[in-house]
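J.: Model the following, please.
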Amino acid sequence: MAGLAEKPQKQEINEVRVLLSTYGSRGDVEPLVGLAVRLRELGAEVRVCAPPDEDFAERLAGVGVSMVGVGQSARKLTTAAPPPSKANLPQRAAELIASQFQVIPAAAEGCEVLVATGAMPAIAGARSMAEKLGIGYVSAIFQQLTLPSPHRPPLAYPGRPFPPEVTDNRALWDLDAQSINALFGEGLNTNRASIGLPPVASVRDYAFGEQPWLATDPVLDPWLETPDLNVVQTGAWVLPDERPLPPDLEAFLDAGTPPVYVGFGSMAVRGGEEAARVAIEAVRARGRRVLVGSGWAELGLIDDQDDCFAVGEVNHQQLFGRVTAVVHHGGAGTTTTAARAGAPQVVVPQLADQPYWAGRVAELGIGVAHDGPVPTVESLSTALDTTLDPETSIRARTVAGTVHTDGAMVAAKLLLDAVS
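T.: Just a heads-up that it's a prediction; the model follows:
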């Protein structure tokens, strides 16, 4: 494992100190909660660097893990204008890398290894600090679409579309490396020079290292081996959530048939108020009750009818087992949680890897991939007809029984075995 083989061989596992570092949305932070808990169960001391959002700090504090804030609020950045573009991405990346250079040295004091996840410049910045500090390093990815593979094309960055005449996947991945260097290379290497580190030729290859970890479920997200990259698929890092549901939510669930849940997590969904109206009307048209998750889009109710209820942050593992379907944005975490619960899904992808997860849901037969990010009452009603079909529900429950539940423990043991 890159950077770990050189560590002392006589160290006891209960002496190991680990720094987990990320920058991103809830979907980037929540897996670290699972890994941190499993590492502590094995005797390690764990710290986490993450965006300074209050809900992230509260979530980690709830499992007894201390968090050090890095960069600006992820929620504010996600909902801010203007959105990420070719023009502003380099500056945002340079600022993010600089903030990590400021925070990680103190946070990593006494640590033997650093695990980095999240946005590409965050991973590259974290590895630079591991290099500077002389500690072990592992990169972890929560979706495989950024890992170079001849089996599929890469995602294009904002403002940098691929030439339509280029169709060979290997050529597209070469262009992907060039785009990443153009967007993030100057910011990374300027910050590296400030602490005496040499420049990096390929930001992407440097960030991932020789053996990146893919922290996704092999049933939901099968990795096809490639000779160019030695990927370790650990399974998704999910921690069993024992938090009870709020009493008022329990009362709503008990008052009628299982509702359809509608929520878009950490996404600033286009036209949040209109999205809520469309979803509620489409679900009601199918004769179902509606449960609206407010999320970062701040979705809300459109009237005071008693067939509809709104919730904030709740235990999705408990909740998704009590709904008849889940309408969501297609984040890796939400897709995995719904699949584990056996809940049929309608995925309305907004950006990045979300169309991929929508496609996987459709391919597995556990739900529907909505065509495009902006649903109408008609399009969502059509999707719900398939999702609410009894055959889809049977298939969802069947797949739920095959989804792995031990990914975080697998990763924790791999990490500590390699270090010690």
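J.: hey, let's count contacts and neighbours off CA atoms from now on
T.: OK.
J.: okay, now Ala106: neighbour count?
T.: 10 (other C-alpha atoms under 10 Å).
J.: before we move on, what SS does it have?
T.: The three-state label given to Ala106 by DSSP: H, G, I helix; E, B strand; the rest coil is helix.
J.: Contacts for stretch 104-121, please.
T.: 4, 7, 16-24, 28, 47, 49, 68, 93-94, 96-97, 122-123, 126-127, 129-130, 133, 135-141, 184, 188, 204, 207, 419 (C-alpha atoms under 8 Å, 6 or more residues apart in numbering).
J.: got it, and stretch 29-47?
T.: By C-alpha under 8 Å, 6+ apart, stretch 29-47 touches 13-20, 22-23, 48, 50, 56, 59-60, 63, 65-68, 107, 236-239, 408-409, 411-413.
J.: What subset of those is buried?
T.: The neighbour count (16 or more other C-alpha atoms under 10 Å) marks 13, 16-20, 22-23, 48, 50, 56, 59-60, 65, 67-68, 107, 236-239, 408-409, 411-412 as buried among the contacts of stretch 29-47.
J.: Of these, which belong to strands?
T.: With DSSP state E as the criterion, strands contain Arg17, Val18, Leu19, Leu20, Val48, Ala50, Met67, Val68 from among the buried ones among the contacts of stretch 29-47.
J.: Can you show me the helices along the stretch 251-400 of the chain?
T.: 272-285, 316-320, 332-341, 354-364, 377-387, 390-400 (DSSP state H, counting those that start in this stretch).
J.: Point out the most buried one among those helices.
T.: helix 332-341 (a mean of 23; mean count of other C-alpha atoms under 10 Å).
J.: ok, residues contacting it?
T.: 27, 142-143, 217, 220, 316-317, 320-321, 326, 328, 344-345, 354, 357, 361, 366, 396-397, 399-401, 403.
J.: can you put the ones in strands among the buried ones among the contacts of stretch 29-47 in CSV and add distance to Ala282?
T.: Conversion of those to CSV gives the following (distance: C-alpha to C-alpha, whole Å):
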residue, distance to Ala282
Arg17, 50
Val18, 47
Leu19, 45
Leu20, 41
Val48, 41
Ala50, 37
Met67, 41
Val68, 42
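J.: I have a second one here; can you model it like the first so I can compare?
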Amino acid sequence: MRFLLSTIGSRGEVQPVVALAMQLKEMGQDAVVCAPPDFHDWAESLGVAYVSVGPDVRGTAKQSAGTIPTPEQRRQMIEGTVTAQFEAVHAAAEGCDVIVGGGALAIAAHSVAEQRGIGYVYAAFAPITLPSAHHAPPVFRMLGQKPADGAVGNRTLWAEDAERWNALWGAPLNAQRVAFGLPPVEDVRGHIFTGTPWLAADPTLAPWPQPSDQAVIQTGAWVLPDSRPLSPRLEAFLDAGEPPVYCGFGSVRAPEGAAKTMIDTARALGRRVILSSGWADLTLVDDEPDCLSIGEVNQQALFQRVAAVVHHGGAGTTTAAAASGAPQVIVPQMFDQFYFARRVDQLGIGSAHPSSEPTADSLFAALSHALNPEVAERARTVAGDVRTDGAWTAARRLIEMQ
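T.: Next comes the predicted model:
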């Protein structure tokens, strides 16, 4: 069988589908990933067939950092990505038996599957992104949305969310569907998510809430095994003293002054720091030997050797830290990051920093809590419950579809 795995987003969306593609290949199947060009070379270095779609995500994110697009800019962005996806996904789907849409922005995947008469699966990477009476929809701050004030029920909020999907995506999606000989859809979100979405998230860290009025198939997180060694420079730093604190914000912007606040706070607690530059291009504040700046790294190996992980709360980083047994401090900024911050707090494996930008006092309180021996012990205990077979489970289900 041949599978097309389609997604739009940053590393947090692309890495899980690459993990699934590699698992499918190990099971003797063909798989191709259709995703932004940022990750083309990396995926092909892993032996994964890759088709690029749309513009470079990192460059686009930098250009729009901290700004909310105007209605006209938003319309142009939406029309552009829908058109680009239909073209790229349709071409990449040639000879495929099933298309998997990973994440909510994989707008064209279901329509292309429908047009080609092949199977389709939608997969979410966090429970909060799927409709449920147990939680409110995530907030898209880049679209100017604000959190609900608490007086509105979750069912009403999800109904409003469906209306927003139709208003934003309905016209460009249906224009492409008509061009492909398909009838228009009235419920955009329902069309993309289907009535039986998959949830590629760990059931201990991010369980689907019960009782549920929706049939959700939770496979576990699609984790990409990483056997890369740490660099000699990083190994030397780790060996030179007590376990340091890791700080990184992955593929999102970092709060203003985050590097200095983090380093000052860690020093006040007697800790060294490993600072990940990430897409925010974080840099050290001085040349003191108690801090080290790094680029892309094997998190699975590194997180087992740090005292705590301070990060943005993306699904991938949160899962990697939880699986390694490292206490966490999550400084959420957008979308599902607030959910993962709450889960880390609820599980007792770290701290959910307030949604405001960190100050010396707020970060000191959050990191002090995470470094508590009881929290560290709890993090190690929970790590034993985090599954690593999610991609295998998903691949097996996909193969059994035919």
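J.: right, and the helices of the stretch 251-400 of the first structure - which one's nearest Gln72 of the first structure?
T.: helix 332-341 (22.5 Å; C-alpha to C-alpha).
J.: Find me the equivalent region of the closest one in the second structure.
T.: The aligned range for helix 332-341 of the first structure in the second structure is 315-324, by TM-score structural alignment.
J.: That stretch vs the first structure, mean deviation?
T.: Compared with the first structure after fitting, stretch 315-324 of the second structure has a mean deviation of 0.4 Å; criterion: mean C-alpha distance after the TM-score superposition for the first structure.
J.: Out of the helices of the stretch 251-400 of the first structure, which is closest to Pro258 of the first structure?
T.: helix 316-320 (10.0 Å).
J.: In the second structure, which residues correspond to the closest one?
T.: If you align by TM-score structural alignment, helix 316-320 of the first structure falls on residues 299-303 of the second structure.
J.: Assess the claim that Ile192 of the second structure and His110 are in contact.
T.: Yes: Ile192 of the second structure lies in contact with His110 (C-alpha atoms under 8 Å); the separation is 6.2 Å.
J.: Quick check, Pro198 of the first structure in contact with Asn191.
T.: No: shown here, Pro198 of the first structure and Asn191 do not form a contact pair, counting by C-alpha under 8 Å, at 10.1 Å.
J.: Neighbour count for those two, which is higher?
T.: For Pro198 of the first structure and Asn191, the more surrounded residue by other C-alpha under 10 Å is Asn191, and the numbers stand at 20 against 12.
J.: Tell me the residue in the second structure aligned with the more buried one.
T.: By TM-score structural alignment, Asn191 of the first structure lines up with Gln176.
J.: For Phe142 of the first structure, see how far away the aligned residue in the first structure for Ala206 of the second structure is.
T.: Using TM-score structural alignment, the equivalent of Ala206 of the second structure in the first structure is Asp221. Note on Asp221 of the first structure: its distance to Phe142 of the first structure, by C-alpha to C-alpha, to the nearest Å, is 10 Å.
J.: Between the two, point out the one with more neighbours.
T.: In this view Asp221 of the first structure and Phe142 are compared by other C-alpha under 10 Å, and Phe142 has more residues nearby, 24 against 21.
J.: Translate the more buried one into the numbering of the second structure.
T.: Match for Phe142 of the first structure (TM-score structural alignment): Phe125.
J.: how about the closest residue to its match other than its chain neighbours, what does it touch?
T.: Among residues not flanking Phe125 of the second structure along the chain, Ala200 sits closest, at 4.9 Å (C-alpha to C-alpha, 6 or more residues apart in numbering). The contact partners of Ala200 of the second structure, by C-alpha under 8 Å, 6+ apart, come to Ala123, Ala124, Phe125, Ala126, Gln218, Thr219, Gly220, Ala221, Trp222, Gly390.
J.: Map the fifth one onto the first structure.
T.: To tie it back to what came earlier, the one meant is Gln218 of the second structure. That one, Gln218 of the second structure, aligns with Gln233 by TM-score structural alignment.
J.: isn't its match right next to Gln211, touching?
T.: No: counting by C-alpha under 8 Å, Gln233 of the first structure stays clear of Gln211, with 10.2 Å between them.
J.: Those two - which one has more neighbours?
T.: Gln233 (22 against 16).
J.: show me the contacts for the residue lying closest to the more buried one once chain neighbours are set aside.
T.: Nearest residue to Gln233 of the first structure, sequence neighbours excluded (C-alpha to C-alpha, 6+ apart): Leu214, at 4.5 Å. Neighbour list for Leu214 of the first structure: Ala140, Ile141, Phe142, Gln143, Gln144, Val231, Val232, Gln233, Thr234, Gly235 [criterion: C-alpha under 8 Å, 6+ apart].
J.: now Leu214 of the first structure: how far from Ala352 of the first structure?
T.: From Leu214 of the first structure to Ala352 of the first structure the distance is 17 Å (C-alpha to C-alpha).
J.: Look up how far Glu298 of the first structure lies from Gly312 of the first structure.
T.: On the measure of C-alpha to C-alpha, Gly312 of the first structure and Glu298 of the first structure end up 9 Å apart.
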